[in-house]
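Student: Sharing a sequence plus its predicted fold:
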Amino acid sequence: MDWQELYGNWVLVPDRPTAIIHFLGGAFVATAPQITYRRLLERLAVEGYAVIATPFINTFDHAAIAQTIDRNFNRAMEALSETRFRSRYLPIYGMGHSMGCKLHLLIGSLYKVERAGNILISFNNYAARDAVPLVQQVTSVLAQFTSAFSDFSPNVALEFTPSPVETNQIIAQRYQVPRNLLVKFSNDTIDQTRGLTEILQLRFPEMVTLQKLPGNHLTPLGPDVNWQAGDSFAPWDAIAQWMRQEVYRELHQLERTILRWLNPFETR
């Protein structure tokens, strides 16, 4: 299997896929998901899931990003349905990490989509001032630069669209995907999964699963590091190999959790 670019998406399709996963990454690693999330996505493809990973560049207008992603994904689906999928029906699952969760939630709220479920890993819905440390500095510079204009308000502030509060309201009122797996890592200080879980459980009782796993916000990236020991096995080599084992133990547990949720009748 090789990655292929198709209408702005990176696509990995195994022989005779059983389902489709639409993947969206985190804000600063989403421009090349076929590289930054390669290990996780290729494991899913090996297990029979076609992967469509849609890159995006983060801006303040998250609604516009969601619209572009939805358009690019649909174009890829149309092309694949006529070729690789051969018009067979395959269930579609959304899977997002960090900001990718927010975008899947917006897509599932603002557009008519068919999803068998969504997998939401390390949900993040911070305000711009908390998510981007430079925002306050940028706002200050803009205030000084435009203070000569009479219609400029010195209280202007940059914020994501929709804002965190607006996003939660949209999800609570309009989100259309009943079945959801939410993953929260034990050592993730910027995760906001707990609040999202409460919103989704109110909207779809009995359909929302929360899994708490060991790991941190970067666990899904799981870079494949090839540690080459020197001529003599030094203490640093032992430490490096132990760290590598720990990283992949956490990633493997995430992979097993996702696969078990996708197909609960298969023993892993």
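Tutor: That came through fine.

Student: From now on I want contacts and neighbour counts done on CA atoms only, so please keep to that.
Tutor: Fine.

Student: All the strands of the stretch 1-150 of the chain, in order from the start?
Tutor: Using DSSP state E, counting those that start in this stretch, the strands of the stretch 1-150 of the chain run over 4-6, 9-12, 19-24, 49-53, 92-97, 117-121.

Student: Please report how far residue 197 lies from residue 211.
Tutor: 11 Å (Cα to Cα, to the nearest Å).

Student: Need the overlap of contacts for the two.
Tutor: Shared between the contact lists of residue 197 and residue 211 (criterion: Cα atoms under 8 Å, 6 or more residues apart in numbering) are residues residue 182.

Student: Comparing these two, which residue is more hemmed in?
Tutor: Remark: of residue 197 and residue 211, residue 197 carries more neighbours, 19 against 13, as counted by other Cα atoms under 10 Å.

Student: before we move on, which element is the more buried one in?
Tutor: If you go by DSSP states H and E, residue 197 is part of helix 193-203.

Student: now do residue 260
Tutor: helix 235-262.

Student: buried stuff in that helix?
Tutor: Going by neighbour count (16 or more other Cα atoms under 10 Å), the buried part of helix 235-262 is 241, 244, 247-252, 254-255, 257-259, 262.

Student: Need these in JSON lines (columns: distance to residue 83).
Tutor: Output for the buried residues of helix 235-262, formatted as JSON lines (distance: Cα to Cα, whole Å):
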{"residue": "241", "distance to residue 83": "43"}
{"residue": "244", "distance to residue 83": "39"}
{"residue": "247", "distance to residue 83": "37"}
{"residue": "248", "distance to residue 83": "35"}
{"residue": "249", "distance to residue 83": "37"}
{"residue": "250", "distance to residue 83": "36"}
{"residue": "251", "distance to residue 83": "33"}
{"residue": "252", "distance to residue 83": "32"}
{"residue": "254", "distance to residue 83": "31"}
{"residue": "255", "distance to residue 83": "28"}
{"residue": "257", "distance to residue 83": "31"}
{"residue": "258", "distance to residue 83": "27"}
{"residue": "259", "distance to residue 83": "26"}
{"residue": "262", "distance to residue 83": "25"}
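
Student: ok so, going back, what is the helix holding residue 197 packed up against?
Tutor: Counting by 3 or more Cα pairs under 8 Å, 6 or more residues apart in numbering; DSSP states H and E, the packing neighbours recorded for helix 193-203 are helix 164-174, strand 180-187, strand 208-216.

Student: structure B:
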Amino acid sequence: MMTFKPLCHSWVALHPEPKGIVQFIGGAFFGSFPTIAYRYLLEQIFEAGYSVIALPFRFSFRHWSLAIELLKEQETLRPELIALAKHLNYDHTVYEDKTNYSWIGHSLGCKYIALLELLSDRQLTGMDAKQIREIEQAIARFSIYSVSIKGQPSLLLAPDISDTESAIPIRALAQLLDKLKLGVLPTRAQTQDLIEQSQLFNLTGLISFDRDTIAGSVTQPSAKNDVLWFLTQLKQRRYSLLHQELSGKHLEPVGIRLGRWIVDFNPLDKFAELISDRPLETVVIQFLDRLQQRQQNIVQTAPTESEEYAIVSTLDRRY
């Protein structure tokens, strides 16, 4: 049975025999209390054999800083997870290897995960000097090797690459904040440019929903359709993007179990659905397993940690 314990700044549920560790970051509002809002999804991931780390969502216009905080939390948590597993007489060796960790994001949480992937690429061209300085200051306490999620799969659920207009519905005010360099950074356009230039994102899966008016969908094309944009950009990588579109709206991953029903906190949607009619968790687990297999294939040809230090100046981008 999944039981969350507070550890560092996260909620942690350790599986007695874990085959991997899933780090979950949700979207704005619901992501602030992930162990409640995303309870059923996290339960099913745990029952599939994964330890689960639920990272509470934090709001800020400085998305680089928030993404780097997730990485800092991972580094801080790792020795604590090992110690806790030993205390519980669980297998602790799985927590020692960074490639046993995976990421799942929902909505804006996906953007933070994408930014971590971009940091692994070490080429952040196209940004102004202020953003570069902010990133350098945020990672100053990290070794070069640590500022990376290279080798860690990521699964994006209804990804939303938000910018200032997404956070502030008054367009004139959002534009003013952007003009004064006080809005969301990196912007949606900057994030897209960086992903286009990157050769990574080979361990990525994406699940979309056919009635999603925020992240978009395959069946609802629009000017700011992040789902279609990701599908277009990531289909030509070393490994094509894993993708499946399911029935539902943007908040489909949200829900708790009440008997045979999943309640999703959204009275404007269906509010509740039978577990038997809900395919999301099955697809999530299938994608996790497939991404883990890809990861094993890639790691076999990847450089070791010492080799990573030696070749970092050449910006090796083999995966």
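Tutor: That came through, no problem. The structure displayed is predicted, hence computed values, not measured ones.

Student: just the buried residues of helix 235-262 of structure 1 now: which is nearest residue 88 of structure 1?
Tutor: Among the buried residues of helix 235-262 of structure 1, residue 262 lies closest to residue 88 of structure 1 (Cα to Cα), at 18.8 Å.

Student: now for that closest one: what does it line up with in structure 2?
Tutor: The criterion is TM-score structural alignment: under it, residue 262 of structure 1 has residue 288 as its aligned partner in structure 2.

Student: surely its match meets residue 152?
Tutor: No: with contacts counted by Cα atoms under 8 Å, residue 288 of structure 2 stays clear of residue 152, the gap being 11.0 Å.

Student: Determine the set of other helices and strands touching the helix holding residue 260 of structure 1.
Tutor: helix 38-46, strand 208-216.

Student: just these: most buried one?
Tutor: With neighbours defined by mean count of other Cα atoms under 10 Å, none of those is more surrounded on average than helix 38-46, at a mean of 19.

Student: helices and strands around that one, which ones?
Tutor: Using 3+ Cα pairs under 8 Å, 6+ apart as the contact definition, the elements that helix 38-46 of structure 1 packs against are strand 49-53, helix 235-262.

Student: and the gap between residue 23 of structure 2 and residue 259 of structure 2?
Tutor: In this structure, residue 23 of structure 2 lies at 27 Å from residue 259 of structure 2, with Cα to Cα as the measure.

Student: out of the two, which sits in the busier spot?
Tutor: It is residue 23, of residue 23 of structure 2 and residue 259, that has more neighbours when counted by other Cα under 10 Å, with 21 against 8.

Student: Structure 1: which residue goes with that one?
Tutor: Aligning on TM-score structural alignment places residue 23 of structure 2 opposite residue 22 in structure 1.

Student: any chance of the helices and strands packed on helix 38-46 of structure 1 in TSV, with distance to residue 74 of structure 1 too?
Tutor: Written out in TSV, the entries for the helices and strands packed on helix 38-46 of structure 1 read as follows (distance: least, Cα to Cα, whole Å):
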stretch	distance to residue 74 of structure 1
strand 49-53	10
helix 235-262	22
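
Student: how many neighbours does the equivalent of residue 186 of structure 1 over in structure 2 have?
Tutor: Residue 186 of structure 1 maps onto residue 210 in structure 2 when the alignment is built from TM-score structural alignment. Counted with other Cα under 10 Å, the burial measure for residue 210 of structure 2 works out to 16 neighbours.

Student: my read: residue 197 of structure 1 touches residue 207, true?
Tutor: No: counting by Cα under 8 Å, residue 197 of structure 1 does not reach residue 207; the two are 10.7 Å apart.

Student: which residue lines up with residue 263 of structure 2 in structure 1?
Tutor: Taking TM-score structural alignment, the alignment leaves residue 263 of structure 2 unpaired with respect to structure 1.

Student: how close does the closest residue to residue 263 of structure 2 other than its chain neighbours get to residue 259 of structure 2?
Tutor: Taking Cα to Cα, 6 or more residues apart in numbering as the measure, residue 263 of structure 2 lies nearest to residue 272, with 4.3 Å between them; neighbours along the chain are not counted. With distances taken as Cα to Cα, residue 272 of structure 2 is found 11 Å from residue 259 of structure 2.

Student: what's the spacing between the residue mapped onto residue 103 of structure 1 from structure 2 and residue 191 of structure 2?
Tutor: Following TM-score structural alignment, the counterpart assigned to residue 103 of structure 1 within structure 2 is residue 112. Taking Cα to Cα as the criterion, residue 112 of structure 2 is separated from residue 191 of structure 2 by 10 Å.

Student: What of residue 14 of structure 2?
Tutor: In terms of Cα to Cα, residue 14 of structure 2 sits 34 Å off from residue 191 of structure 2.

Student: These two: which has the busier surroundings?
Tutor: When residue 14 of structure 2 and residue 191 are compared for neighbours, residue 14 comes out ahead with 24 against 21, by other Cα under 10 Å.

Student: Give me the number of neighbouring residues for residue 307 of structure 2.
Tutor: By other Cα under 10 Å, the residues close to residue 307 of structure 2 number 10.

Student: just residue 197 of structure 2 next, same as before
Tutor: 15.

Student: picking that back up, which neighbours do residue 272 and residue 259 of structure 2 have in common?
Tutor: With Cα under 8 Å, 6+ apart, residue 272 of structure 2 and residue 259 have no common neighbours.

Student: would JSON lines of the strands of the stretch 1-150 of structure 1 with distance to residue 172 of structure 1 be doable?
Tutor: Shown next, in JSON lines, are the strands of the stretch 1-150 of structure 1 (distance: least, Cα to Cα, whole Å):
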{"stretch": "strand 4-6", "distance to residue 172 of structure 1": "33"}
{"stretch": "strand 9-12", "distance to residue 172 of structure 1": "29"}
{"stretch": "strand 19-24", "distance to residue 172 of structure 1": "21"}
{"stretch": "strand 49-53", "distance to residue 172 of structure 1": "26"}
{"stretch": "strand 92-97", "distance to residue 172 of structure 1": "18"}
{"stretch": "strand 117-121", "distance to residue 172 of structure 1": "16"}
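
Student: Can you say which of those strands is packed in most?
Tutor: Among those, highest average neighbours (mean count of other Cα under 10 Å) belong to strand 49-53, with a mean of 28.

Student: so how far is that strand from its chain's centroid?
Tutor: When C-alpha coordinates are averaged (Cα atoms, centre = their mean, to the nearest Å), strand 49-53 of structure 1 and its chain have centres 13 Å apart.

Student: Quick one: list the elements packing against that strand.
Tutor: For strand 49-53 of structure 1, the elements it packs on are strand 9-12, strand 19-24, helix 38-46, judged by 3+ Cα pairs under 8 Å, 6+ apart.

Student: Appreciated, that's everything.
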